[in-house]
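Colleague: coordinates only, sequence not included:
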């Protein structure tokens, strides 16, 4: 078994992404006041979408043959996962600065735990794991499909000699312009 066709590296990184998504989900769902804040709800929706895409990325490891997969097919789901994780992290970092939707008399400063900040940090850690997965895809794909210069085939006869042109211009005579004879 070649290292390039092993799914265990990809599986380990993608399972870590699933664990990060679940930690984000529980951080926000168990915090107080997330139902009244729009960025927290949008962040949770994008967290569920990113969980769906990382699950699809894991499923591709078992459904398709990794050795025969092209580079875009290997990395498409993880690229979408990274984009949704960036949106998730941005939403979770925005949450502490937003007002409650039920507050009609202005935005008062309230105490919120650091759960949203922790969830945002885990979102960007997931992006880092996605970049590691993408780097593994590039390294293993281009190691397997690298172009090695080929040796010239053995023809069984000598290669034709190349003509050397004199650097000084001269008017050639008919005898000099003809094909060199094999007198030598």
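Modeller: Perfect, I can see it now. Since the model is a prediction, treat every value here as computed from it, not as a measurement.

Colleague: switch to C-alpha atoms for all contacts and neighbour counts from now on
Modeller: OK.

Colleague: Please report how far residue 62 lies from residue 44.
Modeller: Distance of residue 62 to residue 44, computed by CA to CA, to the nearest Å: 28 Å.

Colleague: So between these two, which is more surrounded?
Modeller: residue 44 (24 against 11; other CA atoms under 10 Å).

Colleague: other SSEs contacting whichever strand or helix holds the more buried one?
Modeller: In the assignment (DSSP states H and E), residue 44 maps to helix 38-63. Applying 3 or more CA pairs under 8 Å, 6 or more residues apart in numbering; DSSP states H and E, we find helix 38-63 packed against helix 8-29, helix 71-94.

Colleague: taking those helices together, which one is wrapped up most tightly?
Modeller: Greatest average neighbour count among the helices and strands packed on helix 38-63 goes to helix 71-94 (a mean of 21), per mean count of other CA atoms under 10 Å.

Colleague: Including distance to residue 55, could the helices and strands packed on helix 38-63 go into a markdown table?
Modeller: Output for the helices and strands packed on helix 38-63, formatted as a markdown table (distance: least, CA to CA, whole Å):
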| stretch | distance to residue 55 |
| --- | --- |
| helix 8-29 | 8 |
| helix 71-94 | 9 |
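
Colleague: Could you measure from residue 82 over to residue 119?
Modeller: Taken as CA to CA, the span from residue 82 to residue 119 is 15 Å.

Colleague: Revised request: answer the last question for residue 174.
Modeller: Where residue 119 is concerned, residue 174 sits at a distance of 86 Å (CA to CA).

Colleague: Give me the more crowded residue out of the two.
Modeller: residue 119 (27 against 7).

Colleague: I'd guessed residue 14 sits against residue 56; true?
Modeller: No: at 10.1 Å, residue 14 does not count as touching residue 56 under the criterion of CA atoms under 8 Å.

Colleague: Show me the contact partners of stretch 116-130.
Modeller: Stretch 116-130 has contacts (CA atoms under 8 Å, 6 or more residues apart in numbering) with 13-14, 16-17, 20-21, 23-25, 27-28, 40, 78-79, 81-82, 85-86, 88-93, 95-96.

Colleague: try it against this one:
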């Protein structure tokens, strides 16, 4: 409605434009002045958004040697390689990260399940114990937009005793492995960000 009034006022300023064709061309031109910048803003924000990661069968994307190492270092031998899921996180030139979910009660306890994080080279960078049972819509592990030493920081979400709230812990790579740098309590479903990504 607002856009229509603006276009009409512009058309009224040019009383010599009587043809409907010319008026239509002028109206399209006016619309383009508003629509094109809006599309550019939307496209730019989509490019900057981090991709949503999904758990994938480890055997489809992880080198077999790394799967064997992860099994050897984290289980007693009763976990089937076919059942393992991973999140693959791309880095900023430091190689891929693989976050393992062994899908095994054997590797879970009262505090949660074991989630080791390996570098593509086979180096263990973090071993987490986390509870995968989260409120609907929450994600257990995700990268955020902060980069430290070539790796995106990881955000781990966990339930807490306060209803409607979760804790979010930020782990960042500090040379030898990932360390917890920040922790915050947020509402369930809140898109919490620690700040603009930094390259350190």
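Modeller: That came through fine. What you see is a predicted model, and the numbers here were worked out from it, not measured in a lab.

Colleague: Please work out the TM-score for the two chains.
Modeller: Superposed pair, TM-score by TM-score structural alignment, normalised by the length of the first structure: 0.21. Supporting alignment: 71 aligned residues with a CA RMSD of 5.8 Å.

Colleague: Which among the helices and strands packed on helix 38-63 of the first structure is found nearest to residue 132 of the first structure?
Modeller: Among those, the nearest to residue 132 of the first structure by CA to CA is helix 8-29 (7.6 Å).

Colleague: From the contact counts, what lies against the closest one?
Modeller: Under the contact criterion of 3+ CA pairs under 8 Å, 6+ apart, helix 8-29 of the first structure touches helix 38-63, helix 115-144.

Colleague: I'd like to check the angle between the shortest one and helix 8-29, please.
Modeller: Think helix 38-63 of the first structure. Interaxial angle, helix 38-63 of the first structure versus helix 8-29 (axes from the mean of the first three to the mean of the last three CA atoms, to 10 degrees): 160 degrees.

Colleague: One more: the longest one?
Modeller: For helix 115-144 of the first structure and helix 8-29, the angle between their directions (the same axes, to 10 degrees) works out to 170 degrees.

Colleague: Report the spatially closest residue to residue 128 of the second structure, excluding sequence-adjacent ones.
Modeller: Distances taken as CA to CA, 6 or more residues apart in numbering place residue 115 nearest to residue 128 of the second structure, at 5.0 Å, with adjacent residues excluded.

Colleague: Let me see the ranges of the strands in the second structure.
Modeller: Under the criterion DSSP state E, strands of the second structure are mapped to 56-57, 85-89, 97-101, 108-109, 112-119, 124-130, 141-148, 151-159, 165-173, 178-187.

Colleague: now these as JSON lines including mean neighbour count and distance to residue 9 of the second structure?
Modeller: Below are the strands of the second structure laid out as JSON lines (neighbours: other CA atoms under 10 Å; distance: least, CA to CA, whole Å):
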{"stretch": "strand 56-57", "mean neighbour count": "16", "distance to residue 9 of the second structure": "57"}
{"stretch": "strand 85-89", "mean neighbour count": "22", "distance to residue 9 of the second structure": "53"}
{"stretch": "strand 97-101", "mean neighbour count": "24", "distance to residue 9 of the second structure": "58"}
{"stretch": "strand 108-109", "mean neighbour count": "14", "distance to residue 9 of the second structure": "68"}
{"stretch": "strand 112-119", "mean neighbour count": "21", "distance to residue 9 of the second structure": "61"}
{"stretch": "strand 124-130", "mean neighbour count": "17", "distance to residue 9 of the second structure": "61"}
{"stretch": "strand 141-148", "mean neighbour count": "20", "distance to residue 9 of the second structure": "45"}
{"stretch": "strand 151-159", "mean neighbour count": "23", "distance to residue 9 of the second structure": "51"}
{"stretch": "strand 165-173", "mean neighbour count": "21", "distance to residue 9 of the second structure": "51"}
{"stretch": "strand 178-187", "mean neighbour count": "15", "distance to residue 9 of the second structure": "47"}
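
Colleague: Columns distance to residue 70 of the second structure on top of these, output as TSV?
Modeller: Shown next, in TSV, are the strands of the second structure (distance: least, CA to CA, whole Å):
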stretch	distance to residue 70 of the second structure
strand 56-57	14
strand 85-89	11
strand 97-101	8
strand 108-109	16
strand 112-119	8
strand 124-130	9
strand 141-148	18
strand 151-159	19
strand 165-173	19
strand 178-187	17
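
Colleague: Residue 40 of the second structure is nearest to which of these?
Modeller: Closest of these to residue 40 of the second structure is strand 141-148, at 21.3 Å (criterion: CA to CA).

Colleague: between the closest one and strand 112-119, how big is the angle?
Modeller: The directions of strand 141-148 of the second structure and strand 112-119 differ by 40 degrees, with the same axes, to 10 degrees as the criterion.

Colleague: could you give the angle of strand 141-148 of the second structure to strand 97-101?
Modeller: 160 degrees.
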